[in-house]
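**Student:** show me the folded form of this:
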Amino acid sequence: MKKAERSKLFSATVMAGMLALSVTTGLRDVHADMSGYAAQTASTVGGFGGNTTGGSQATAAHTYTVTDRASLLKALGGENNATPKIIYVSGKIDMNVNDQGQTLTAADYAQGTGYNFERYLAAYAPSTWGKKKLSGVQEADRLQAQKNQAAQVVVKVPANTTIIGEPGAQFIGGNLVIQKGNVIVRNLYFETPYDDFPQWDPTDESTGNWNSQYDAISVQGASNVWLDHNTFDDGTHPDAQNGTYYGREYQHHDGDTDFTNGANNITVSDNIYRNHDKTMLIGNSDTKTTDAGKLHVTVTHNLFENTVQRTPRVRYGEVQVVNNLYQNDGTSSYKFKYAWGLGKNAQIAAQNNVLNIANASAPDIISKLKGTQLSDSGTQFNGASVSASTLSHTAPITWQPTAPAILTPTNQVQATVMSQAGADVLK
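**Tutor:** Sure thing, here's the model as predicted:
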């Protein structure tokens, strides 16, 4: 990037932070001025994350360009570094590449742990182990190998941080964990992290399941977060390659963007979620009653293409789902299950969303997962206006969403989202 362009972008970032201070929870226009790369930080955040400013107060001394894992960690300065900072990602950061430039594999992470997949399969076969919680040497060895991988690929993002991808920027196989407040992540391509050591859980559902660690972005307990104009997919590790053990898919992926542990005041806007199963989780446990009154999330103007489920799946939260586009033509190996998951005490307000889903019917939009409260208007399914709440017999929400300052008409949602969502739109 030229020096003049960088200077313009930095100025726009500061301006964006100042503008965001006055934003309420109404949806604001994050689509307006799409011309020029600087617009990626000049547009104003809206929705529940409207007070997010990220690193907008950063000085030139705390403005960085990073090109690999080591320089990223150095720029972040540790999880407790609250100094405002702006970090530009240039090129590709592969989090499974160490500081010597070596690509680390499952064998590297498992070295010295004693973990062996064949012995693991033999130890915990459902026919002999049954449905009790795992214990023993092979599970301990698997856990240590998983911890070795986590030490390499998990990055904790401190407060008051903006991470921006320069054109073509990629973040491969890593998990950004946001546990501190006031963070912005924009214009990055994420290849969802691949857990080399999935765990067998005999107690998950009636037949057990393989479960994995690592989301592309995990927001855990943090408030004021804005995720905007990013692209997420499974990249070089599609689920079709997973294989099956114990009769269940050997799942190496977890979520794309998950919001848990009382995370609050978040806006997820203009992203592309593509080719993924468990896409967006808001609230991760029925027993976490402390999540009540938190998990306020706005999900707006995103493209969900060939996603299976959880777009989003909500527990306890009050969530706005506005002007999103859902596409699945049935030819992908990622088969649609549902869009909006109603978990315990969830309340979803859905406005002007468009779903083009082959081999599905309108009642499939909603999955009741111990929750019942959803109100929708302006929903279009395969070209027809529908009331998802009526078809699924949901109860109305009991909170009053702030009216969006700008609400795209349903008949314009597809064109708007297709032209404006994802990384590298704002060049």
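
**Student:** use CA for all of it now, contacts and neighbours both
**Tutor:** Will do.

**Student:** list the contacts of the residue nearest in space to the middle of the chain.
**Tutor:** Against the mean C-alpha coordinate of the chain, by C-alpha atoms, centre = their mean, the closest residue is T257 at 1.5 Å. Taking C-alpha atoms under 8 Å, 6 or more residues apart in numbering, we find T257 in contact with D215, A216, I217, S218, V219, T279, M280, L281.

**Student:** assign the last one to helix, strand or coil.
**Tutor:** The one in question is L281. Three-state call for L281 (DSSP: H, G, I helix; E, B strand; the rest coil): strand.

**Student:** that one - nearest residue in space that isn't next to it in sequence?
**Tutor:** D258 (4.6 Å; C-alpha to C-alpha, 6 or more residues apart in numbering).

**Student:** just checking, the one you found touches V219?
**Tutor:** Yes: counting by C-alpha atoms under 8 Å, V219 is a contact partner of D258 at 6.2 Å.

**Student:** and for T13, the neighbour number?
**Tutor:** 26 (other C-alpha atoms under 10 Å).

**Student:** then A151?
**Tutor:** The burial count for A151: 10, using other C-alpha under 10 Å.

**Student:** tell me the secondary structure for N411?
**Tutor:** What three-state DSSP gives for N411 is helix.

**Student:** how many neighbours does it have?
**Tutor:** Every residue meeting other C-alpha under 10 Å relative to N411 is counted, giving 14.

**Student:** what about it, distance to Q152?
**Tutor:** Note on N411: its distance to Q152, by C-alpha to C-alpha, to the nearest Å, is 45 Å.

**Student:** now show me the structure for the sequence below, then we'll compare the two:
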Amino acid sequence: MIDADAAGCAAYGAPGYDFDRYLADYDPAVWGYDTPVSGPQEDARAASAANQANAIEAYVPSDTTVVGVGRNAGIRGASLQLKDADNVIVRNLTLESPLDCFPQWDPTDGDRGAWNSEYDAAVVHNSTHVWLDHNTFTDGRHPDSSLPRHYGELYQRHDGELDVVRGADLVTVSWNVFEDHAKTLMIGNSDGAGATDRGRLRVTLHHHLFRELGERAPRVRFGQVDAYNNHYVIAADSYSYSFGIGFESRLVAEKNSFRLPPGTDAGRILKQWSEAPLTAARNIVNGAPADLIAAHNTAHPDTPLQRDAGWTPMLRTRVDEPRAVAGVVVPRAGAGRIG
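**Tutor:** Sure thing, here's the model as predicted:
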């Protein structure tokens, strides 16, 4: 296991940065909620963040295969960057989400402000022909439940687990575990990115274990995304939604399996962020067939979803029946399980 943050946050601090001073300067009781933070401490925080980025972002070039050796191979605290690359494979790694040492306070984010962080465990940025297989994406030693609160808000030090963005295309993500995270997997990161993303972001997601996640499994903009044979284990206390239907997205979600806790309605599985049609067929919830679109539209009659993504996936290999998905995925997905 490679530990990219072994040096600790103190190693990245820029001259003059003092977190206690930062908290005092931008306390909403002093600064308010109407203006983004600025001044010497914010400048020092940004410089510190740049130091951390230089240290933990690891760039993977074209024509590269990264395979973990053994059952315990992985990387802690780094952000794998597949940027402007072609023909890249990443397999059999446990990727512990990096901790942002220097989150930024944004008093204008929502009604009460929010702490915003950087660094996904992996980013596919304007890259093509990428295969991410049998990896485990996790918060590991640092779940959100271990993080403190400042100004009454969670001091969020995690961003996402995986982003596929900025013109990335022809990406297959298979047999991975995504667990214990809030904002998990984003395909397309801006409604305004049509120039780079429209006609691209073609992504296949299959045979994953999505375990106890908050949201974005995935959230999609623009892309044709084929999500099939994935198993979702939902935790009631942290759950928002699974599939985010975003701007100009064309999601096909078929033969997936969901385990919902008591009191969690199937109408929460889909979330409409923008009017975009999708195909959702032959999915099951707690072992029973479920029409996810109908469940959403019953729960959210003011924001109905439309059927038919307008395309048919043609590149699937193994496809399991939905009742078999949990039994196939749970023992075989994730790092250390390449057979």
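
**Student:** could I get the TM-score for this pair?
**Tutor:** Here the superposed chains carry a TM-score of 0.92, computed using TM-score structural alignment, normalised by the length of the second structure; 326 aligned residues with a C-alpha RMSD of 1.5 Å.

**Student:** R166 of the second structure maps to what in the first structure?
**Tutor:** Matched to the first structure by TM-score structural alignment, R166 of the second structure sits across from N261.

**Student:** tell me who's in contact with that match.
**Tutor:** With C-alpha under 8 Å, 6+ apart, N261 of the first structure has these contacts: Q220, G221, G283, N284, K288, D291.

**Student:** also E318 of the first structure?
**Tutor:** Residues near E318 of the first structure by C-alpha under 8 Å, 6+ apart: K294, L295, H296, V297, A346, Q347, I348, A349, W399.

**Student:** out of the residues you listed, which are buried?
**Tutor:** K294, L295, H296, V297, A346, Q347, I348, A349 (16 or more other C-alpha atoms under 10 Å).

**Student:** contacts for stretch 319-326 of the second structure next, please.
**Tutor:** By C-alpha under 8 Å, 6+ apart, the residues outside stretch 319-326 of the second structure that reach it are H207, Y228, N229, N230, H231, K255, N256, S257, R282, N283, I284, G287.

**Student:** show me what the fifth one lines up with in the first structure.
**Tutor:** Across the two structures, H231 of the second structure finds its equivalent in L325 of the first structure, going by TM-score structural alignment.

**Student:** before we move on, the earlier item: quick check: the residue nearest to the centre of the first structure vs E5 of the first structure, distance?
**Tutor:** 30 Å.

**Student:** for Y120 of the first structure, same thing?
**Tutor:** Noted for Y120 of the first structure: a distance of 54 Å to E5 of the first structure, by C-alpha to C-alpha.

**Student:** who's more crowded, these two?
**Tutor:** The neighbour count for Y120 of the first structure versus E5, taken as other C-alpha under 10 Å, is higher for Y120 (17 against 13).

**Student:** residue in the second structure matching the more buried one?
**Tutor:** Checking TM-score structural alignment: Y120 of the first structure goes with Y22.

**Student:** now swap in I217 of the first structure and tell me
**Tutor:** When the second structure is aligned by TM-score structural alignment, I217 of the first structure is paired with A122.

**Student:** for that match, which non-adjacent residue is closest in space?
**Tutor:** Nearest non-adjacent residue to A122 of the second structure, counting by C-alpha to C-alpha, 6+ apart: L80, 4.5 Å away.

**Student:** give me the element the one you found is part of.
**Tutor:** strand 79-83 (DSSP states H and E).

**Student:** go on, A53 of the second structure?
**Tutor:** helix 40-56.

**Student:** matching residues in the first structure for the helix or strand following that helix?
**Tutor:** Per DSSP H and E, the first helix or strand lying C-terminal to helix 40-56 of the second structure is strand 57-59. Aligning strand 57-59 of the second structure against the first structure (TM-score structural alignment) gives residues 154-156.

**Student:** so which residues make contact with that stretch?
**Tutor:** For stretch 154-156 of the first structure, contacts defined as C-alpha under 8 Å, 6+ apart pick out L73, G78, E79, G174, N175, L176, V177, I178, Q179, Y214.

**Student:** recalculate using a threshold of 6 Å.
**Tutor:** E79, G174, N175, L176, V177 (C-alpha atoms under 6 Å, 6 or more residues apart in numbering).

**Student:** next: stretch 9-18 of the second structure.
**Tutor:** A44, A47, S48, N51, Q52, C101.

**Student:** who wins for neighbours among those?
**Tutor:** Using other C-alpha under 10 Å as the neighbour criterion, Q52 leads the contacts of stretch 9-18 of the second structure with 24 neighbours.

**Student:** separation between the match of H231 of the second structure and T113 of the first structure?
**Tutor:** 45 Å.

**Student:** again, but for Q351 of the first structure
**Tutor:** For Q351 of the first structure relative to T113 of the first structure (C-alpha to C-alpha), the value is 51 Å.

**Student:** swap in P202 of the first structure?
**Tutor:** 23 Å.

**Student:** V425 of the first structure now?
**Tutor:** Going from V425 of the first structure to T113 of the first structure by C-alpha to C-alpha gives 44 Å.

**Student:** A39 of the first structure too?
**Tutor:** Look at A39 of the first structure and T113 of the first structure: by C-alpha to C-alpha, they are 48 Å apart.

**Student:** ok, now E205 of the first structure?
**Tutor:** Between E205 of the first structure and T113 of the first structure the computed distance is 29 Å (C-alpha to C-alpha).

**Student:** who has more neighbours out of those two?
**Tutor:** More crowded of E205 of the first structure and T113, by other C-alpha under 10 Å: T113, with 16 against 8.

**Student:** so the more buried one, which of the three states?
**Tutor:** coil.

**Student:** any idea how far it lies from T105 of the first structure?
**Tutor:** Counting by C-alpha to C-alpha - T113 of the first structure and T105 of the first structure are separated by 14 Å.

**Student:** same check, this time on W340 of the first structure
**Tutor:** Distance, W340 of the first structure to T105 of the first structure, by C-alpha to C-alpha: 36 Å.

**Student:** got a list of contacts for stretch 214-231 of the first structure?
**Tutor:** So stretch 214-231 of the first structure is contacted by 49, 52, 175-189, 192, 254-272, 421-423 (C-alpha under 6 Å, 6+ apart).
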